[in-house]
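*Asks:* coords below, sequence missing:
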């Protein structure tokens, strides 16, 4: 099924660093799946505005143009079927990327950058675009590839669920991505510490009843998307303990880990708290953060 953003561009931040090269690889593979163009963006963090550039700015400007040309050449050589549009911008990388992605299907960034994305580290630029971009944001770290590219078929898509309204948006995104790849959907719900402590005082029969209630509730949350994509394999895991370790472990061999950014309670994603920061730092696969207010 084609979503409303299927032919919208995929915006990718590029600075020539290892992480941005992985981000570009992922974006190109995803573009093939979506039949979408790629907007390749390099941000030159120059204190002067473009209209104030003087002769002394020629060297850094030429360097910025060379970085962008490198990315364009790489894309043309490796994925010639994808239309790539190169953009050189000036200013704050975080703000430029958010603006560039206003009408995008996805915004793809590396975990750490250099040059024009010198501050592109988890918790700074990445955290800013995750909070403010009008489209899903995929963060691709250099370590988070393990032979899995964005367009790989098969495998599984892991999605964290907590029962919030924003969670439904993340689940829908996970199913869409799985359908594009012919991948399985693996949903994970982690009971918070308070719940875990409470259950230690309950009888075994009550524990079984509570677990079955949770199983039924979260299975019901997955049902609308499972009905929409009946050919996809879907599974649900309920675990006790911290959500971040559970998600990181579950995504060990995943093609993509999907999180909602306006959850509540057990995943506490509303302010990009400890769970999301830990996952973005340590997940062994690309992480998609999907805002629930779209």
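*Replies:* Ah, there it is. None of the values given here were measured: they were computed from a predicted structure.

*Asks:* Please make it C-alpha for all contacts and neighbour counts, starting now.
*Replies:* OK.

*Asks:* buried ones in the longest helix belonging to the chain?
*Replies:* Longest helix of the chain, by residue count under DSSP state H: helix 204-228. By 16 or more other Cα atoms under 10 Å, the buried positions in helix 204-228 come out as 215, 218, 219, 221, 222, 225, 226.

*Asks:* Take the residues you listed and lay them out in CSV including distance to residue 58.
*Replies:* As requested, the buried residues of helix 204-228 are exported to CSV (distance: Cα to Cα, whole Å):
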residue, distance to residue 58
215, 61
218, 57
219, 59
221, 56
222, 55
225, 53
226, 55
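
*Asks:* can you tell me which two in the residues you listed are farthest apart?
*Replies:* Farthest-apart pair in the buried residues of helix 204-228 is 215 and 225; separation 16.4 Å (Cα to Cα).

*Asks:* Show me where the chain has its helices.
*Replies:* For the chain, the helices defined by DSSP H cover 18-34, 58-78, 93-100, 125-132, 165-181, 193-199, 204-228, 243-250, 274-282.

*Asks:* Alongside the first one, take a look at this:
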């Protein structure tokens, strides 16, 4: 089946440069074209002076030209195209991502928190598209030299939900990178157990064993489908987001899911995806699923 291209949102910042480089490596791995896009935020009124629009156009052209030149130097054989979008950035990027296999966005690091400061545009784009979205931050680590050594992928799973799209994305990424995949699930005992007068620790251990078996069963069909991928799995007792962040401390990529369902206040990220995005040093791929 023909793979879709990889789209990267660029704006001339160091964060978008990191996203473009990461997206270019991903496109090369997938053997698909790379599309660099810049969304012009037309806060400028139609009645605004023409020089304002001209400056915005020049900025867009420079951001796209610089990013394209950088990735072409790094990947001479990669097909790279650029596109300038008009309209609100979140809506424009989400629309542009419709026919992409992956949308890549840059994000500022959150200082001591290590993870991401997404901002309203990134968050709005993420929840507005069904295309998988990867968030990439500027790394303090030195640039990798060729050939790139791909590390472990960490996958956050909820065993109580169907997540075939999330599983497919994670296994395909591990397969094309030739790296290991570690699946993680966080669980907690029901709240009433802490008030039980005769709490038996064996009940907790039994729940832990059952959860581990369920996690293994969930992964089994994908192990058969991707026999070359080395897979491990862990079920932790505790908050899923916190456990996943700890597991992902040295990961090359973290994969989490988000529901396509909307709340009365609109689409939103779940607590696990939110925690990982705000505290993970590694790139995070968010995959929408039913």
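*Replies:* Received the coordinates, thanks. Keep in mind that this is a model prediction, so the values were computed, not measured.

*Asks:* Kindly compare burial across the helices of the first structure and name the winner.
*Replies:* Highest mean neighbour count of these: helix 18-34, a mean of 24 (counted as mean count of other Cα atoms under 10 Å).

*Asks:* against the second structure, where does that one fall?
*Replies:* Per TM-score structural alignment, the counterpart of helix 18-34 of the first structure in the second structure is residues 14-30.

*Asks:* Tell me roughly how far the matching stretch lies from the first structure on average.
*Replies:* In the superposition with the first structure, the average deviation recorded for stretch 14-30 of the second structure is 0.8 Å (mean Cα distance after the TM-score superposition for the first structure).

*Asks:* List of residues touching that stretch?
*Replies:* 3, 5-10, 33-34, 36, 67, 70-71, 75, 78, 104-108, 135-138, 176-177 (Cα atoms under 8 Å, 6 or more residues apart in numbering).

*Asks:* Counting neighbours, which of those end up buried?
*Replies:* Buried by 16+ other Cα under 10 Å: 5-10, 33-34, 36, 67, 71, 75, 78, 104-108, 135-138, 177, out of the contacts of stretch 14-30 of the second structure.

*Asks:* Cross these against strands and list the overlap.
*Replies:* 6-9, 34, 36, 104-108, 135-137 (DSSP state E).

*Asks:* and which of these is nearest to residue 46 of the second structure?
*Replies:* Distance to residue 46 of the second structure, by Cα to Cα, is smallest for residue 9 among those, at 24.5 Å.

*Asks:* Skipping its backbone neighbours, what lies nearest that closest one in space?
*Replies:* Nearest residue to residue 9 of the second structure in three dimensions, chain neighbours excluded: residue 37, at 5.0 Å (Cα to Cα, 6 or more residues apart in numbering).

*Asks:* Any figure for the gap between residue 244 of the second structure and residue 78 of the second structure?
*Replies:* Residue 244 of the second structure is 34 Å from residue 78 of the second structure, where distance means Cα to Cα, to the nearest Å.

*Asks:* closest to residue 156 of the first structure out of the helices of the first structure?
*Replies:* Across those, residue 156 of the first structure has its closest neighbour in helix 165-181 (7.0 Å, Cα to Cα).

*Asks:* That closest one vs the second structure - mean distance after superposition?
*Replies:* Superposed on the second structure, helix 165-181 of the first structure shows a mean distance of 1.5 Å to its aligned residues (mean Cα distance after the TM-score superposition for the first structure).

*Asks:* What angle do helix 18-34 and that helix make with each other?
*Replies:* Orientation check (axes from the mean of the first three to the mean of the last three Cα atoms, to 10 degrees): helix 165-181 of the first structure against helix 18-34 gives 70 degrees.

*Asks:* what separates residue 54 of the second structure from residue 60 of the second structure, distance-wise?
*Replies:* Plainly put, residue 54 of the second structure is 10 Å away from residue 60 of the second structure if you go by Cα to Cα.

*Asks:* Also residue 9 of the second structure?
*Replies:* Using Cα to Cα, we find residue 9 of the second structure at a distance of 11 Å from residue 60 of the second structure.

*Asks:* residues shared between the contacts of these two?
*Replies:* 38, 39.

*Asks:* Count the residues that sit near the counterpart of residue 47 of the first structure in the second structure.
*Replies:* Counting by TM-score structural alignment, residue 47 of the first structure lines up with residue 43 in the second structure. Close neighbours of residue 43 of the second structure, defined as other Cα atoms under 10 Å, add up to 9.

*Asks:* do residue 49 of the first structure as well
*Replies:* So residue 49 of the first structure, with other Cα under 10 Å, has 10 neighbours.

*Asks:* what about the residue nearest to it when sequence neighbours are not counted, how many neighbours?
*Replies:* The shortest distance from residue 49 of the first structure to any non-neighbouring residue, by Cα to Cα, 6+ apart, is to residue 90 (7.1 Å). Counted with other Cα under 10 Å, the neighbours of residue 90 of the first structure add up to 17.

*Asks:* which residues touch residue 90 of the first structure?
*Replies:* Going by Cα under 8 Å, 6+ apart, residue 90 of the first structure touches 43, 44, 45, 46, 49, 50, 96.

*Asks:* what do you get if the cut-off is 6 Å, keeping everything else the same?
*Replies:* By Cα atoms under 6 Å, 6 or more residues apart in numbering, the contact set of residue 90 of the first structure is 43, 44, 45.

*Asks:* Which residue in the second structure aligns with it?
*Replies:* Aligning on TM-score structural alignment places residue 90 of the first structure opposite residue 86 in the second structure.
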